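Engineer: The sequence isn't on hand, but the structure is:
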C-alpha cells in the first residue's frame, strides 16, 4: 500500500509541476496569485471538510504547524514559478527535486539520527553531482 501511495504522490506532484510550467509558458503570470491561492486553499477546504465529517477538531499547535507548512509551501511554489520564468524546466525541476532529496536526507541524519547505507550515501553524493552538472 505504501508503494501505491508513493506512486500516487509522484504522479500528482508531476501534475503540479506541469501546471506551474504551463502557467509560465502560456504567459499567465497575471494569474500567479490566484494560482497559488487556489493551490493552497483547496487542500485547506478538503482537509477541513474531512475533519468535520469525522468529527475531529484541530489543536492550536496543529493549526500553527499547518500555517507554517502552508507559508513554506507557498513561498517555495512562488520561487519555483519565478525560477521557471528564467530557467528551462529541464533544469529547474531536476535541481529542485534533487535539492529536496539532499536536504531531506541531511535533515533526517541530523535531526532524527537516521543511518544511511553506503548506497544511500552514494545516491546523495550523486544527486549533488547531478545538480552541479545540470545547472
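Structural biologist: Nice, I can see it. Bear in mind the structure is a predicted one, so any value in this text is a computation, not a measurement.
Engineer: only C-alpha atoms for contact and neighbour calcs from this point on.
Structural biologist: Will do.
Engineer: what packs against the host helix or strand of residue 9?
Structural biologist: Take DSSP states H and E as the rule and residue 9 turns out to sit in helix 2-25. Other elements packing on helix 2-25 under the criterion 3 or more Cα pairs under 8 Å, 6 or more residues apart in numbering; DSSP states H and E are helix 60-84.
Engineer: Same question for the helix it packs on: list its buried residues.
Structural biologist: 74, 77, 78, 80, 81, 83, 84 (16 or more other Cα atoms under 10 Å).
Engineer: Could you check how far the fifth one is from residue 27?
Structural biologist: Right, residue 81. Distance of residue 81 to residue 27, computed by Cα to Cα, to the nearest Å: 11 Å.
Engineer: What's the first helix or strand after the helix holding residue 9?
Structural biologist: Counting by DSSP H and E, what follows helix 2-25 is helix 32-54.
Engineer: neighbouring contacts of that following helix?
Structural biologist: 23, 57, 70, 74, 77, 78 (Cα atoms under 8 Å, 6 or more residues apart in numbering).
Engineer: switch to 10 Å and redo it
Structural biologist: 16, 19-20, 23-24, 28-29, 31, 55-58, 66, 70-71, 73-75, 77-78, 81-82 (Cα atoms under 10 Å, 6 or more residues apart in numbering).
Engineer: check contacts around residue 29.
Structural biologist: Contacts of residue 29 (Cα under 10 Å, 6+ apart): 23, 35, 81, 82, 85.
Engineer: this is the comparison structure:
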C-alpha cells in the first residue's frame, strides 16, 4: 500500500510541474498562482479533516512544538518557491536544480540517524546510486554572473529549505501524527503559506488576480495538497530513508520522459546515463 501512496504522490507532483510550466509559457504570474494554490489547498484539506467533522466538540490540545513546525514549514514552502525562481534567474537553472535535488540528503539522514531506521546494504547502495543519478541528470551547469554574496547564497538556501521541508514532514509523521490528522496538519502549513504569499502581494500593491490565475491556482492547489498528503501516508507505512529517494528519483525519471514527449527536450549523454542509474537505484530500493 505504501508504494501506491508513493505513486499517487509522484503523479500529483508531476501534475504540479506541468501546470506551472503551462502557466510560465502563458506568461502568467507564478506568485499569484501560488497564493491561490495555497488558499485552495488549505480550504480543501481543512474541510476534509477528521477534526472538522468533530467541531465544535474537538478539544484536543495541540503542542507548541507542532504549531511551530507547521508555521515554519508554511513559511519555507512558499519561500522556497520564491528563492528557487530567483536562483534560476540569478545563478542559473543547473546550479539551482542541483541544490534542490541534493537536499535529499537531509530527510535520509534524519530518517536513519535521528529516528534510527534500519535498512540493508542493498538499500544503502540504492540510496548512493539515487544521489549519483540525480547529479548526473542535472542540466548542464552554466552559472550566470553572481553580483554580490546574496546571489551566491541562493542555491544554499534552496538546499537547506528543501531539505528541511522534507525532514519536517518526517518529523510530523514520527512525532505528532497521533495529535492531529495529516489533513489538518497540511491545512495549517498551507494557511501559513497563503498568509505569507498574500502579504508579499499586498506589500507590492499587486493584489489583482485574473480568472486564469485563479483557475490555475485551484488546479495546482488540489494536486499540491494531495502530493503532500499521499507522501505522509507513505511515510506512515514505509521508512523515510526509502520513501524520499524513491519519490525523488521517480519524479526525475518520469519528468525526463514527459519532457522528451511533451516539451521536446533533448537529454545529454550524461543525463541518459543518470537516467539508467536512477532506474537501477529504484529496483535496489524496492528490493
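Structural biologist: Structure received. Not measured: the values here are computed from a predicted model.
Engineer: what do residue 81 and residue 27 of the first structure both touch?
Structural biologist: residue 21.
Engineer: Matching residue 69 of the first structure against the second structure, which residue comes up?
Structural biologist: Under the alignment (TM-score structural alignment), residue 69 of the first structure pairs with residue 220 of the second structure.
Engineer: typed the wrong thing, it's residue 50 of the first structure
Structural biologist: For residue 50 of the first structure, the residue aligned by TM-score structural alignment is residue 200.
Engineer: Repeat that for residue 86 of the first structure.
Structural biologist: Superposed on the second structure with TM-score structural alignment, residue 86 of the first structure falls opposite residue 237.
Engineer: The closest residue in space to its match that isn't next to it in sequence: neighbouring residues, count only.
Structural biologist: Residue nearest to residue 237 of the second structure in three dimensions, not counting chain neighbours: residue 2, with 5.6 Å by Cα to Cα, 6 or more residues apart in numbering. Counted with other Cα atoms under 10 Å, residues neighbouring residue 2 of the second structure total 18.
Engineer: Correct me if wrong: residue 2 of the second structure contacts residue 246.
Structural biologist: No: between residue 2 of the second structure and residue 246 there is no contact, the gap being 11.4 Å when judged by Cα atoms under 10 Å.
Engineer: Next one: the aligned residue in the second structure for residue 25 of the first structure from residue 236 of the second structure, what distance?
Structural biologist: Using TM-score structural alignment, the partner of residue 25 of the first structure in the second structure is residue 174. To residue 236 of the second structure, residue 174 of the second structure is 8 Å away according to Cα to Cα.
Engineer: can you check residue 6 of the second structure too?
Structural biologist: Here residue 6 of the second structure is placed at a distance of 11 Å from residue 236 of the second structure (Cα to Cα).
Engineer: Check residue 12 of the second structure too.
Structural biologist: The spacing between residue 12 of the second structure and residue 236 of the second structure, counted by Cα to Cα, is 18 Å.
Engineer: Please say which of these two ends up with more neighbours.
Structural biologist: Legend: neighbour count by other Cα under 10 Å for residue 12 of the second structure and residue 236, higher for residue 12 (20 against 15).
Engineer: Could I get the contacting residues of that one?
Structural biologist: 6, 220, 222, 223, 224, 225, 226, 227, 228, 230.
Engineer: OK, contacts around the residue lying farthest from the centre of the first structure?
Structural biologist: In the first structure, the residue that sits farthest from the middle, by Cα atoms, centre = their mean, is residue 55; the gap is 28.9 Å. Contact analysis of residue 55 of the first structure by Cα under 10 Å, 6+ apart lists residue 49.
Engineer: Contacts only, for the match of residue 69 of the first structure.
Structural biologist: Counting by Cα under 10 Å, 6+ apart, residue 220 of the second structure has contacts 12-13, 15-20, 33-34, 36-38, 40-41, 214.
Engineer: Same question for residue 41 of the second structure.
Structural biologist: Counting by Cα under 10 Å, 6+ apart, residue 41 of the second structure touches 35, 183, 186-191, 194, 217-226.
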